[in-house]
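Participant: Following is a predicted model, sequence given first.
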Amino acid sequence: MRLGNWMADLRQALRTLRRTPGFTVTTVGMLGLAIGAMAGMFSVVKTVLLDRLPYADPDRLVYVTASAPGSGLPEELGAAPEFFLQYKEQSTLLQDVALYDNFTSTLRVGDRVERVRMSQPTNTLYSTLGVKPMLGRLPTEQDEDTAVVISHALWTRWFGRDPSVIGRTYDVSDKHRTIIGVMGPEFRFPRNDTMLWISQTIRPADIKAPGRFGADLVGRLAPGATYGSAANELTTLAARLPERFGGPTAYARLIGQHRAVVRGLADQLLGNYSGPLWVLFAATVLVLLIACANVANLFLVRIEGRHQEMSVRRALGAARGQLLRLHMAEAIVLAGFAAVAALAIAAVALPIFLSAAPALIPRLDEAGLDAATLSFTAVAALVSAFICGGLPALRGSAPDLSRLREGGRGLTRQRHWLRHALVVGQTALALALLIGSGLLMRSVYELRQVDPGYDTRDILTFQIAPERPELKDAASFARFNLAFLERLAALPGVQSVGLIENVPLNEGTSLMPIRTEQMSADANEGKLLHYNFTAGDYFKAMGIKLLAGRTFGADDHASSRGNVLVSKSAAAMLWPGRDAVGQRLQRRDQTAWETVVGVVDDVMQDDLQTPAEAAVYFPLVDTTPQGGRTVSSPGYVVRTARAETIAPEVRALVHEVAPEAPMYRVFTMARLIEDSMLQLSFTLLTLGIASLLALILGAVGLYAVLSYVVDERTREIGVRMALGARATQVRAMVVGQGVRVVGVGVAIGVLVAFAGTRALSSLLFGVQPLDVATFVAMPLVMVLVGLLASYLPARRASNLDPIESLRRD
């Protein structure tokens, strides 16, 4: 019987809503937009953050790194091969462990040659993660480094899903290797863009120089083990490494300071993205609450307009529960329509969101309108129905029968409190979002003011990977690169050219211990500095200032004089208070001394938020004794006013000089700057859209309330004007009422933002979560919007004809 009553009420609600299309469309539009935004963000959050990693027992997978407090080294060191062996053989709390790294290298399949993202993990990676190939087999120790497992994406794009690819041999990272397996589409470890995995076996005899940190290590906890207990055990095991593998005094000293760090693998893979995604999801929740407050206000207006009807129903014997059910039926019907609209909006907006988001967010491309998202949308719509319709329905189910004698007129000011409270809530939530957007806007502005130490305009950078028999050592690669630099410099419009092994904002640099003559022989660890190899007019092309001495000349790449350049910070670290030019330094594992011929400015290598690195620059050819280092595919830097359009000419030149070489990582420095800020800019854009929507909804809510108040007080306003009140006084009265409501909302919103903006602290740059300027400017914006929303109904009130107002019923 109760279900039958509900069905009857729902049919009645449909007929009633059909007669008020304006109310229906407005309500469905506001709720649909808000629910659609939240449903889309739920799909993203669920896929990226809530779904379990596609590995066996993912909760037991951990990422293992290390710290060395007091050593002056980076906060996290990563791992080294000897750590892998020690943990694998002796740990009781790690069931399995694997070492891996990431890099780009050349893949050649027939005439197709490209640089792709690769990884070379130990063969234990697959057992550690608990994964199996979709086709073929996994590598074993007998494969050494000759076997390759490819991703499903590579199998699809390059091989057309041909199963006979198993057993074929191709040129992979400068060596012939055989494809032995194809992974499933869900396996994308450790990055979305990893295309293949090269087999690797590490044996104790392979550890020639312990302490080569920087690799990544993943393990599987034994049952009952915790992060803390595993970290303690691994720290103890690491302390025995110098005894087993030897190494210099510096290595033993570092191991003495070593502390293992163990965290969940999911936290490691998602750490940079979880904060922004939760912030954006919270923003959509706030937008939905604001929309619900708006719709609740519309329901209150609608219920007041139907007061006469409800009073008659009540007087004729209708129970309060029947009236309550009738009002809630309308809210449920509208929420149902809003859910349908929300799914349509999410279906359109979600692909746009995904295309604008950073591409390396794990599993982001898997987000979609799946069953969980559909269920979430239905629940969100139902909850919205109760939020929007609950209080109005309670009020509408208890009509004041005494007002029947007044024909439904005479709404008292006390009955406005609920609508005003809803507007206060809207204003507070909208202001909290505005302040968050303001902080991110300030961060983007501050980031754009950072001086990275080089120019960011009129510069093209790219890499090529020439591979031919005559390019077999450092000298031959140097001759090729220097000759190609001359060809580049001859292109029309090119001002200067140079090359660098690791282009800023594109690739990171490695660390190397550097010792000076002033350091004692016992302290051979020296200072740990970043290093790079360069040639041509790199510093001129990049606009990096020469502070002292000179840069490299042609002779520096063709002799064994061993000249080097140092950055300003490196000079201060190695020779504090002294002139660095003419000083000598020595690299680890080498006996030769190299002379500093120049000091250049510091540059930001990884991104604009990381302080500039202390660095040493070596000539392209490492001609010092015990050297012979090969820089096979450096980054070329071309300064030209045609940076945005010159790439086709450069590509043609590459094809002419080295037709076998792929041209890759083609960027302008302006593009790299934008990419380095992509996560912050994307978060700002998304939160800014949510804030703008919240601001509009808040203004609409205030306008609707004041318009209704003016309508209810038409007779009163007419009396005031008939007694001599001026139009300006009437406008001031209505605007003042709106400003009071907005003022209360602003005060509460500031408190909400004060408590909530700390969640943004990890995203901010150059601005504090409680930035005074933002906390002053955004409330002023809110007040101005409130004034505008108040003025429109105030103007209408001041234009009323007193005679017509008094004649109104």
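Facilitator: Received it, and whenever you're ready, just let me know what you need.

Participant: okay, CA-based contacts and neighbour counts for the rest of this
Facilitator: Noted.

Participant: so where's the longest helix in the protein?
Facilitator: helix 265-305 (DSSP state H).

Participant: Residues contacting the helix or strand that comes right after it, please?
Facilitator: Next helix or strand after helix 265-305 toward the C-terminus (DSSP states H and E): helix 307-315. With Cα atoms under 8 Å, 6 or more residues apart in numbering as the test, helix 307-315 has contacts from 320, 323, 396, 397, 399, 400, 401, 404, 407, 408.

Participant: From the chain's centroid, how far away is the longest helix of the chain?
Facilitator: 19 Å (Cα atoms, centre = their mean, to the nearest Å).

Participant: let's bring in a second one:
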Amino acid sequence: MDRLFDDIKYGFRNLRANTTFSFIAIVTLALGIGVTTAMFTLVNSVLLKPLPFPNSHELVHMTLENRKTGELSTNTRIGFVERMEDLEVPVKEIAYYAYDQVTLGKGDIQVPFTMLITSQNFLSMYGVKPALGRWYEERDINTQSIVISHDIWQNEFAGDPQILSRDIKLNNKEFTVLGVMPSNYSSTGFTSVDFWLPINELDRPVNIVARLKDGLDVNQAKIQSTAIERLLDELIGESDSVWEIKYTSVLDSMVGDSKQSLYLLLGSVFAVFMIAVLNVVNLTFAQYANRTQELAVRISVGASRKRLLKQLLTESALLCTIGGVVGLLLAAWSLEWIRDFMGDRLPRLHEIGLDQSAVLAALALISISAIATALIPAYSLVNPNKLTDAIKQAGRKMTGDKNSQKVRRLLVSSEVCVAVVLLVCAGLLMRSYFSLADQDTGFNAKNIVTGHIWLPDNFTPQPNRAGYWLNLVDALENKPGVTAVAATSTMPMGRTGIDYPVNYSYPGAPLVPKGEEPSANGRSITPGYFSLLEVPLIEGREFDYRDTKDSPNAVVINEYLANTIWPNGSAIGNTLSLPVWMGGDYTVVGVVGNVKHRGLRSVPTPEFFLPVTKRAYAGMTILVKSSMDAGAVKNQMFTTSVEMEATAPMILLETMEDLTAYSIVSEKLLLTVLGIFAGVALLLASIGVYGISDNMVTQRTNEIGIRMAIGARPNAIRRWIVIDTSKPVIIGALFGVVIAFISAQFLASVLFGVNALDPMTFASVPVVLMVVGIVATWLPARRATRIHPQQALHYE
């Protein structure tokens, strides 16, 4: 033990004696270990770690999938769920839920919070119990009872121990608190829920969550769902029998499209870590080349190789441990940045932190780094010929053996190779991102604020709903600074709304087999919707005061649907036949431009629009265009909605520009993080190139002096050094292009508007790296030619 402490003291002394080497190595290792630990923690928390519920692998979401288009819909009703429970189904328990928002009175101010309306068995199916009190039961459905989150209990009610005997006012109604949820509980992974309320609106669209029977997976459950699909045909109607049940694990539902991006980033960060380790190994080569004589002399006076090896291993372990500790601090900061950057756009963010798995991952990375850096002194100590040469050259500067030079050049080539791969991937993603961002959405999102409202049951009759929406639009139009207002059942780029395909027909339509009828997405809107969004009116008119509940049925269709049905003539005045439950036959009065409703990656689809007086939904989105600050507009919208109906406050208040940006937030995260990784890789590779160039100049100073003494010009010396030290860069770049060519194929599915083998990207990256490499080699070459020949000849 005493010897170990002596070795640690000796290691610290050597690290302090070589501050430049120690600083560069520690920073390099901290970068490599830090970003790798952070990314591993992110992937582990989001993708790999089981959900914090008993037998979480059995939990699935049940959605409706369109067989023809592959589109998913969660627009199911409670009645369907209740009838499904009586069938032979592959699940042992079914629950349902829907998001809503409530206001909590704080004096004269109403503050909005998120609420989850659920079935009474929702929490028990997850295997969770309230931390305080109880969950609601069947007897509580119509008793104004509620369960609150741990954060609400602590922040809004100061952790009142008597909370269960208190009444709280939500939406200006008194509610009795039944229980308090455990801290950090989240059943959905994204939005933090503040209140839970038993559902009592049978017509409300809900999300279905279920627990599979023992031994079944999602594929087996699908096979056993014929009874459910027959029920679907019965409830929806034969003409809409394109729908089938889809099972998705709750974890996969949470993760969604993030999985591929996160795994890609994890692979990229391991590449950065590899470059960092190679760089430190390269630095260690140079460091121990300068200590070879010291080690040889110590062995010649009786020190054992085993003893020296232990000291050097301890020194490497100290170096890597310090780098690892700094890296853990960097990882903690990186995770904080990711949480702030992503907000609620990445699931399970509240679970991300430097837990035991993260520390173990960091220890593994530290161990790998220590072993790699320790192999260099080990090689020196077990090579007697090298030590003998070192003793013979005592008193003169070591020039470094050829094998060491070859290994160092190989390390630099490897660094450059990996850097090229990362830079090519980052370049492709950058071009893809800007291609997405430049897409024409078909509308103008500037100065528009949106909000969503869900009306209570007393607005169930269609005329009541339509009247409310029109009155709300009129009320908002009279507010200061407001230039236009409209309402829609489904907003472009929105995260809420009713959007599902509806079968249609028209006079002269060809006969098609059952289940293959054409369909289009239908939306309900108020007058002025297209003008507000600046969607071009191609022919005909928009909806206006003429379109009432008693007027002839009128419909506006998009250009895609018009060209599909009537490619050789005008659509105006023609008949579009919809299902009876949507009103039957409609006359086309207008054709508008195509709009990207489902994100910037979406392609045009057939769409039709109905006036709100003909089809009014309980949930709709309000759009307000105003010259005022977005924050002030949101306050206006929320206040107006509460004044009109206290039980239906406006929720999800966001600017339309933010919603559009949200549609490519995953691409932005991928580009940002991979771009950082590529930048770090380029920096580390350039440090490696500079290091080998500087070491060459240092070790060959005598040769440089001789060349200059016999007449070699400085330019020739610089050119010789640059060419010689650029060879590993060129070799690494060539291999990197080949590997990037293969790696780019895996990016094809996430790229947009750019080929995975884009010639510009593949040509520009090696050029950039070569320029960086030339600069890194030119600086030491310039220093070499400034040494006077006489000084160089006396260098040793």
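Facilitator: Cool, the structure landed. What you see is a predicted model, and the numbers here were worked out from it, not measured in a lab.

Participant: So after superposing, what's the score?
Facilitator: For this chain pair, the superposition-based TM-score is 0.88 by TM-score structural alignment, normalised by the length of structure 2; 782 aligned residues with a Cα RMSD of 3.5 Å.

Participant: In structure 2, point out the residues matching the longest helix of structure 1.
Facilitator: Counting by TM-score structural alignment, helix 265-305 of structure 1 lines up with residues 250-290 of structure 2.

Participant: where exactly do the strands run in the stretch 301-450 of structure 1?
Facilitator: In the stretch 301-450 of structure 1, no segments count as strands under DSSP state E, counting those that start in this stretch.

Participant: Tell me which stretches of it form helices.
Facilitator: 307-315, 320-356, 371-396, 417-448 (DSSP state H, counting those that start in this stretch).

Participant: What subset of the contacts of helix 307-315 of structure 1 is buried?
Facilitator: Buried members of those, scored by 16 or more other Cα atoms under 10 Å, are 320, 323, 396, 397, 399, 401, 404, 408.

Participant: with those in mind, which one is nearest to residue 12 of structure 1?
Facilitator: Set against residue 12 of structure 1, the nearest of these by Cα to Cα is residue 323 (12.0 Å).

Participant: Give me the nearest residue to the closest one, chain neighbours excluded.
Facilitator: residue 397 (4.9 Å; Cα to Cα, 6 or more residues apart in numbering).

Participant: One more: residue 489 of structure 2?
Facilitator: That would be residue 620: by Cα to Cα, 6+ apart, it lies 4.5 Å from residue 489 of structure 2.

Participant: Determine the longest strand present in structure 2.
Facilitator: For structure 2, the strand that runs over the most residues, judged by DSSP state E, is strand 91-106.

Participant: just how off-centre is that strand within its chain?
Facilitator: Centroid displacement of strand 91-106 of structure 2 relative to its chain, using Cα atoms, centre = their mean, is 25 Å.

Participant: From residue 238 of structure 2, how far off is the residue in structure 2 sticking out farthest from the centre?
Facilitator: In structure 2, residue 710 marks the outermost C-alpha relative to the chain mean, sitting 62.2 Å out by Cα atoms, centre = their mean. Distance, residue 710 of structure 2 to residue 238 of structure 2, by Cα to Cα, to the nearest Å: 96 Å.

Participant: Then residue 104 of structure 2?
Facilitator: For residue 104 of structure 2, the distance to residue 238 of structure 2 - Cα to Cα - is 45 Å.

Participant: Who has more neighbours out of those two?
Facilitator: residue 104 (18 against 13; other Cα atoms under 10 Å).

Participant: For the nearest residue to residue 67 of structure 2 once chain neighbours are set aside, list the residues it contacts.
Facilitator: Once flanking residues are discounted, residue 67 of structure 2 sits nearest to residue 242: 5.4 Å by Cα to Cα, 6+ apart. Residues near residue 242 of structure 2 by Cα under 8 Å, 6+ apart: 66, 67, 68, 515, 516.
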